[in-house]
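# what shape does this take:
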Amino acid sequence: MKKAIVLLSGGLDSSTALYVAKNEGFDEVYALTFEYGQKHDKEIESAKAVARAAGVKEHKFVRLLLNQWGDCSLTNPAVQIDKGNVNRTDIPATYVPARNMVFLSVAASYADALEISDLFIGVSETDYSGYVDCRESFIKAMEEAVNLGTVLGAEKKRRITIHAPFLHMTKADEIRLGIKLGVDFSLTWSCYRGEERPCGTCDSCLLRARAFAEAGIEDPLLKK
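Next comes the predicted model:
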């Protein structure tokens, strides 16, 4: 059986990446969700719902308290989440230092233990909100690192591949693909705030709204 590990936050990108893995013939999908000190658990609850709907083989939760340092507005209660700006070029306050590097390192450890050579992550350079760890250069470098630092890659010569299917895809095209693959976007959560409904003003909400509008599809979260 073909096996893959998917980093599943419960957001739009990671949820679609999970369905891409299944569509590409990976019979057993292992979902990996991180509790990294977020101010709310809305995405984690969404990850649980998406994993159930997709029928993953196993869903692991890893607790890494990245809120112990830094002034990230997603993890530090003293730092407010700024109003969104989809045209920003600077690093936003929502950036969690080296988050994807940490997550992929843990995923590589999981892969090494289970001898799984395919990892999926839903990052994109096209709509990446200024996050440096969502770029192709980082993904390629990280792939080399995990192959040098795991028995699976270095000794057993089963090269670990980091799949980032949306690197050069717009979120609108990603949503269109997700609809074709059967993703239930009503189960996902993108908002940086953990309220009952999406705030509609943070970077993530603005990017999501633009993507659904460009795709010509109504966001099911806004129907609730």
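# all contacts plus neighbour counts: C-alpha atoms, from now on.
Will do.
# next, the buried residues of the longest helix belonging to the chain.
Assignment by DSSP state H gives helix 99-114 as the longest helix of the chain. Judged by neighbour count using 16 or more other CA atoms under 10 Å, the buried positions of helix 99-114 are N100, F103, L104, S105, A107, A108, S109, Y110, A111, D112.
# now the most far-flung residue of the chain relative to its centre: how far from H163?
Within the chain, E155 marks the point farthest from the mean C-alpha position, 29.0 Å out by CA atoms, centre = their mean. The spacing between E155 and H163, counted by CA to CA, to the nearest Å, is 21 Å.
# what of C72?
Taken as CA to CA, the span from C72 to H163 is 27 Å.
# mind checking how far V20 is from G182?
10 Å.
# what about those two, which has more around it?
For V20 versus G182, neighbours defined as other CA atoms under 10 Å are more numerous around V20 (20 against 11).
# please generate a structure for the following sequence too, so the two can be compared:
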Amino acid sequence: MKKAVVLLSGGLDSTTALYLAKSQGFEVYAISFNYGQRHKKEIESAKKVAEKADIKEHIIVNTNMNAWGGSALTDSNIQVPDGDENRADIPVTYVPARNMIFLSYAASYAEAVGAQDIFIGVSQVDYSGYVDCRKEFIDAMENAINKGTVCAVEDNKPIKIHAPFMNMTKAEEIKLGMKLGVDYSLTWTCYNGYENACGNCDSCLLRIKAFEEAGYKDPVKYMEK
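Okay, the predicted model is just below:
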């Protein structure tokens, strides 16, 4: 069976990507990151998703990107701002080079387990403007990985980064996930680490809009306003 490493945050996108990889016949190795984020609740969601999906392996990498901060998600001195669907600038929730770091870990993991495929749930359609969610970045990372791994350079077994939702809206993604049997009640999207989702940050607003457009009820509980 082909092997694939899936970056699993516990959110809507990564969970759908995991189920898509399974549907395509891959033996799934999921990798999650406890990187000092304020919304650590997503780690528990990732564990639940991985358990229910019955995948081959799920590992959690502990790192400390909060040591240098620079983002509302890792720096307690920066507040998560109210969401703005029309935002044109890069929001303070951008974590410096996060996907570059995560994909580097995923490449190492993939080479170690003999996987030639990596799945990541990024999109350049419905997202918060992050530069590391764009096709140019994904293509560049794939090229770098295949210049710096023995499996690609010496063994002629290059690694492919799959970003299946790159040009899909989140509504389209949810419709796909429903067909694949994704249990979205297990996922966590909110940038805040409250008991219930805030319903007001960029990530929550994108999720709420997506479920409405897809015609499904969002199973996640939100804070009363």
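# who's in contact with stretch 95-113 of the first structure?
5, 7, 32, 34, 66, 70, 72-75, 117-119, 131, 133-134, 142, 146, 150-152 (CA atoms under 8 Å, 6 or more residues apart in numbering).
# how about the contacts made by the residue most central in space within the second structure?
Centroid-nearest residue in the second structure, with CA atoms, centre = their mean: S14, separated by 4.2 Å. Under the criterion of CA under 8 Å, 6+ apart, the neighbours of S14 of the second structure are V6, L7, L8, I120, G121.
# one more: T201 of the first structure?
Here T201 of the first structure is in contact with K83, G84 (criterion: CA under 8 Å, 6+ apart).
# give me the number of residues near the nearest residue to T63 of the second structure once chain neighbours are set aside?
Here the nearest residue to T63 of the second structure in space, its sequence neighbours aside, is Y35; by CA to CA, 6 or more residues apart in numbering that works out to 4.7 Å. Neighbour count for Y35 of the second structure, taken as other CA under 10 Å: 19.
# with E125 of the first structure instead?
Per other CA under 10 Å, the neighbour tally for E125 of the first structure reads 19.
# was I right to think it contacts L167?
Yes: assessed by CA atoms under 8 Å, E125 of the first structure is found in contact with L167 at 5.3 Å.
# just to revisit the earlier point, just send the buried residues of helix 99-114 of the first structure back as a markdown table, with distance to G84 of the first structure too.
As requested, these are exported to a markdown table (distance: CA to CA, whole Å):
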| residue | distance to G84 of the first structure |
| --- | --- |
| N100 | 21 |
| F103 | 25 |
| L104 | 27 |
| S105 | 30 |
| A107 | 30 |
| A108 | 33 |
| S109 | 35 |
| Y110 | 35 |
| A111 | 36 |
| D112 | 39 |
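# immediately after the longest strand belonging to the first structure, which helix or strand?
For the first structure, the strand with the greatest residue count under DSSP state E is strand 28-35. Downstream of strand 28-35 of the first structure, the first helix or strand assigned by DSSP states H and E is helix 42-54.
# show me where the second structure has strands.
So, for the second structure - with DSSP E - the strands run 3-7, 27-34, 57-62, 117-119, 160-162.
# could you tell me where the first one falls in the first structure?
The alignment of strand 3-7 of the second structure onto the first structure (TM-score structural alignment) spans residues 3-7.
# now the matching stretch on the second structure. Mean distance?
Following the fit onto the second structure, the mean deviation recorded for stretch 3-7 of the first structure is 0.5 Å by mean CA distance after the TM-score superposition for the first structure.
# tell me where the second structure has helices.
All helices of the second structure, identified by DSSP H, fall at 12-23, 41-53, 98-113, 135-145, 150-153, 170-180, 202-214.
# now, of those helices, which is deepest in the fold?
Counting by mean count of other CA atoms under 10 Å, helix 12-23 has the highest mean neighbour count of the helices of the second structure, with a mean of 23.
# now that one against strand 3-7, angle please.
Orientation check (axes from the mean of the first three to the mean of the last three CA atoms, to 10 degrees): helix 12-23 of the second structure against strand 3-7 gives 170 degrees.
# and helix 12-23 of the second structure with helix 170-180, angle?
Using the same axes, to 10 degrees, helix 12-23 of the second structure lies at 40 degrees relative to helix 170-180.
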